[in-house]
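Peer 1: Model the following, please.
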Amino acid sequence: MSKQHAEVFDDVKQMVAMNPNLTLDELNAVMQLKVEERNNRPNPDFCGLSPTQMFNWLYKPMDELNWVTICTPEDFSSSPVMRYLTLILDEAMQNDGSFKATSKGNLPAKLVKQASELLPEFAIATYERDISLSEFAGSNEDKFNALHYTRILAEIAGIIYRRSGRYHVKKTAQKHYQSQGIRAFFKPMLEAAVTKYNWSYLDGYEQDVDLRPICLFMVWRLQSHASVDQLVDEVERAFPDLLQQVAPDNHYPPENRLDILIESRFVNHFLEFWGFIIVDPKRYDHGEAIARKAQLQPLFTQTFQFDIQPQ
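Peer 2: Just a heads-up that it's a prediction; the model follows:
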């Protein structure tokens, strides 16, 4: 953005040099016009977005976004998060709105087992070679990242809460579930994931780099070309300040560290948990690096519908 400001001031300086008799009001009007022109001009560093468009995506709440429509799909059978949430809600609704938590405060073993059994129904199962390392199955909630993530989101979104050793579904959420089904919670859960949930929670990296504000930009780019490698390059070009936020490391330069964070926090622990994409975890074949190509799932394009032409 600072580059844009510098260009505006250069334009104004040139205008003053050519018209030295401009009044202060006239000068302010010229500057305002120049700023608006620059802000609405496509910027190649933003892959063709204008600063105005980028500002909207970075800072506006979900219900005030422009150039994109966030839709609620009809079918959630391919979404781990929404399937797990359904299990949680059904378990509570069958027991007068609540169920007992474990002594540690986790979801009960019965529910964990049910959630684990869903794995073969998800696209991600294609790459689940070692079930003991899976993030989509486990013997308890602590060893089952996608389920744990779902439970945390449901609490953040105000759908469930824990009290006196039991998980309860809020009364309003019970009514919504009875009248609208699981669709009622898609947008609240998605908003909680993008704006309230701490993306660094599951990955263990001590990097204070918040990728949540640029989530929509990354979604748009990945829908455009399905390349994780190209996405990382575009993020570095559009948001060079992120590289300054990556802590120094003796083994990896900032570009590599940021790449790791994008893959972990955005690709693995957001897009794949929701069933939006899958990416082959294999990185090398006979010593040669494999391009990271995302397989975009129908749920991805059904949810995020852009009216900006791909670049």
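
Peer 1: contacts, neighbours, all on C-alpha from now
Peer 2: Will do.

Peer 1: Show me the strands in the stretch 151-300 of the chain, by range?
Peer 2: Under the criterion DSSP state E, counting those that start in this stretch, the stretch 151-300 of the chain carries strands at the ranges 160-163, 166-169, 277-279, 284-285, 288-289, 294-296.

Peer 1: between these, which one is nearest to Ala125?
Peer 2: Checking those against Ala125 by Cα to Cα gives strand 277-279 as the closest, at 9.4 Å.

Peer 1: picking up where we left off before, which one of the strands of the stretch 151-300 of the chain lies nearest to Glu255?
Peer 2: It's strand 288-289; of those, that one is closest to Glu255 (Cα to Cα) at 16.8 Å.

Peer 1: Next, format the strands of the stretch 151-300 of the chain as TSV and append distance to Asn256 and mean neighbour count.
Peer 2: Formatted as TSV, those follow (distance: least, Cα to Cα, whole Å; neighbours: other Cα atoms under 10 Å):
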stretch	distance to Asn256	mean neighbour count
strand 160-163	38	17
strand 166-169	41	24
strand 277-279	18	23
strand 284-285	16	9
strand 288-289	14	9
strand 294-296	19	18
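
Peer 1: so can I have JSON lines of those strands showing distance to Asp25?
Peer 2: Listed next are these as JSON lines, based on distance: least, Cα to Cα, whole Å:
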{"stretch": "strand 160-163", "distance to Asp25": "56"}
{"stretch": "strand 166-169", "distance to Asp25": "59"}
{"stretch": "strand 277-279", "distance to Asp25": "53"}
{"stretch": "strand 284-285", "distance to Asp25": "62"}
{"stretch": "strand 288-289", "distance to Asp25": "59"}
{"stretch": "strand 294-296", "distance to Asp25": "52"}
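
Peer 1: Looking at these, which is nearest to Arg237?
Peer 2: Using Cα to Cα, the nearest of these to Arg237 is strand 294-296, at 20.6 Å.

Peer 1: want to put them side by side, so please do this one too:
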Amino acid sequence: MNKPKQFLEFVQAELDKKEVGSLDEMNQQVSIIIEKFNSLPVAPFLGLSPTQMSNILYRPLSFENDVFTFECQNINKFKEVPLFRHSMFLLNKLKNEGEIKATQIGNLPRALVREMYNEFFFEERYARLPNNEDDVLGITMVKHVLEISGLMKKRTGKFSLTKKGENLLVKDGQAQIFNEVILTFLNEWNWAYGDGYPEFYQIQRSVVFNLYLLHKKCQDWVSDKEIGQFYLNAFPTLVQEAKWPFSPEDEVINCFSIRFLNRVCLPLGLLEAKEEVVEKGKRIEYYRVTRFFKESFGFKETV
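Peer 2: Predicted structure coming up:
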């Protein structure tokens, strides 16, 4: 049904139930009706209401919000998050060495990049021995996240721990490091970094909905295109930002798949992935939520 028509019919049906004696009373009733309408679940939002969606789109992600709570206090569980393992590796490297000299353009040195590559990234698709930090997105990402979170700094051409980073490592504050890294990655790191797609900032701003989408639709294996279509159903106006003139819908879906499913959820240990080769040169990616996701997120019963 046409949304404006649906809204007007809803308002009229609600007003027909009331006896309104004055214009002020009518205005008051209309305000109540609008609030009620905006609290109704919407199918493309997978049962969330417009009010809930507004609340989660215009606030930074927190571990407790209108849709879910996230809690992980088990240090052994932290190790299931690749981004945390990468972060601890680099932080402990700085702790042991004190300072690490940056390259002329401010990157991590090649020797350290290759050490991290051999430790964490050598099995990735299209992996090749890197010549510099820019050859491995995951290394660039963890460097920036640690700098943004205030755990690591670069001064006079050298990387070192901040006081905050030093204190947390001395106190074995892995839980706080975990929280700092995850929230910085989700709220402040630019997910669009280097992916070649239009800005599509909505994909990052809707992170709470994105995680809710995984909860609702990815309990078992589902293709990246199907997940992307669910996302596009919720935010169809994103096609107006697309640059592909012949298939703007596919551009949004592909961007969501790469930017969120592949480059956010996999480093956070929220999804596991597999692929199916359907014909030469063509693959279908499938995802489902991990045990870590199921054990760490609590989705609210009202949702």
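
Peer 1: now for the strands of the stretch 151-300 of structure 1, which one comes closest to Asp229 of structure 1?
Peer 2: strand 294-296 (9.9 Å).

Peer 1: Run the chain-centre distance for that closest one.
Peer 2: 15 Å (Cα atoms, centre = their mean, to the nearest Å).

Peer 1: Ok, stretch 224-244 of structure 2 next?
Peer 2: 16 Å.

Peer 1: what about Arg259 of structure 2, how many residues close to it?
Peer 2: Using other Cα atoms under 10 Å, Arg259 of structure 2 has 20 other residues around it.

Peer 1: Looking at the strands of the stretch 151-300 of structure 1, which is nearest to Val30 of structure 1?
Peer 2: strand 294-296 (45.8 Å).

Peer 1: Pretty sure Val12 is one of the things Val30 of structure 1 touches, is it not?
Peer 2: Yes - assessed by Cα atoms under 8 Å, Val30 of structure 1 is found in contact with Val12 at 7.4 Å.

Peer 1: closest one to Pro20 of structure 1 among the strands of the stretch 151-300 of structure 1?
Peer 2: Here strand 294-296 is closest among the strands of the stretch 151-300 of structure 1 (Cα to Cα), at 56.3 Å.

Peer 1: Residues contacting that closest one, please?
Peer 2: Among residues not part of strand 294-296 of structure 1, those counted as contacts by Cα atoms under 8 Å, 6 or more residues apart in numbering are 222-223, 226-228, 276-280.

Peer 1: I'd like the residues you listed written out as JSON lines, with distance to Pro188 of structure 1 added.
Peer 2: Formatted as JSON lines, those follow (distance: Cα to Cα, whole Å):
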{"residue": "Leu222", "distance to Pro188 of structure 1": "23"}
{"residue": "Gln223", "distance to Pro188 of structure 1": "22"}
{"residue": "Ala226", "distance to Pro188 of structure 1": "26"}
{"residue": "Ser227", "distance to Pro188 of structure 1": "28"}
{"residue": "Val228", "distance to Pro188 of structure 1": "27"}
{"residue": "Phe276", "distance to Pro188 of structure 1": "17"}
{"residue": "Ile277", "distance to Pro188 of structure 1": "20"}
{"residue": "Ile278", "distance to Pro188 of structure 1": "23"}
{"residue": "Val279", "distance to Pro188 of structure 1": "26"}
{"residue": "Asp280", "distance to Pro188 of structure 1": "29"}
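
Peer 1: Tell me which two of the residues you listed sit farthest apart.
Peer 2: Gln223 and Asp280 (16.9 Å).

Peer 1: returning to what we had before: report the buried members of the contacts of strand 294-296 of structure 1.
Peer 2: 222-223, 226-228, 276-279 (16 or more other Cα atoms under 10 Å).

Peer 1: Dump these into CSV; add distance to Asp210 of structure 1 as well.
Peer 2: Converted to CSV, those look like this (distance: Cα to Cα, whole Å):
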residue, distance to Asp210 of structure 1
Leu222, 19
Gln223, 21
Ala226, 22
Ser227, 21
Val228, 18
Phe276, 21
Ile277, 21
Ile278, 23
Val279, 22
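
Peer 1: Three-state assignment for Val30 of structure 2, please.
Peer 2: helix (DSSP: H, G, I helix; E, B strand; the rest coil).

Peer 1: Just tell me the aligned range of the helix or strand hosting Met53 of structure 2 in structure 1.
Peer 2: Per DSSP states H and E: Met53 of structure 2 is located in helix 50-57. Using TM-score structural alignment, helix 50-57 of structure 2 lines up with residues 51-58 of structure 1.

Peer 1: how about the strands in the stretch 1-150 of structure 2?
Peer 2: 68-70, 100-101.

Peer 1: got the contact list for Arg53 of structure 2?
Peer 2: Rather than Arg, residue 53 of structure 2 is Met. Counting by Cα under 8 Å, 6+ apart, the residues that Met53 of structure 2 touches are 45, 209.

Peer 1: quick one: it from Tyr126 of structure 2, how far?
Peer 2: 38 Å (Cα to Cα, to the nearest Å).

Peer 1: what does Gly165 of structure 2 give?
Peer 2: For Gly165 of structure 2 relative to Tyr126 of structure 2 (Cα to Cα), the value is 33 Å.

Peer 1: Which one's more surrounded, these two?
Peer 2: Gly165 (22 against 6).

Peer 1: Could you check how far that one is from Gln28 of structure 2?
Peer 2: Counting by Cα to Cα, the gap from Gly165 of structure 2 to Gln28 of structure 2 is 54 Å.

Peer 1: do Leu261 of structure 2 as well
Peer 2: In terms of Cα to Cα, Leu261 of structure 2 sits 44 Å off from Gln28 of structure 2.

Peer 1: Same drill for the two, tell me which one is more crowded.
Peer 2: Higher neighbour count among Leu261 of structure 2 and Gln28: Leu261, with 22 against 12, using other Cα under 10 Å.

Peer 1: Which residue in structure 1 aligns with that one?
Peer 2: Per TM-score structural alignment, Leu261 of structure 2 is aligned with Val267.

Peer 1: Buried ones in the helix holding Met53 of structure 2, by neighbour count?
Peer 2: Going by 16+ other Cα under 10 Å, helix 50-57 of structure 2 has these buried residues: 50, 52-53, 56-57.

Peer 1: tell me how far stretch 72-87 of structure 1 is from the chain's mean position?
Peer 2: 17 Å.
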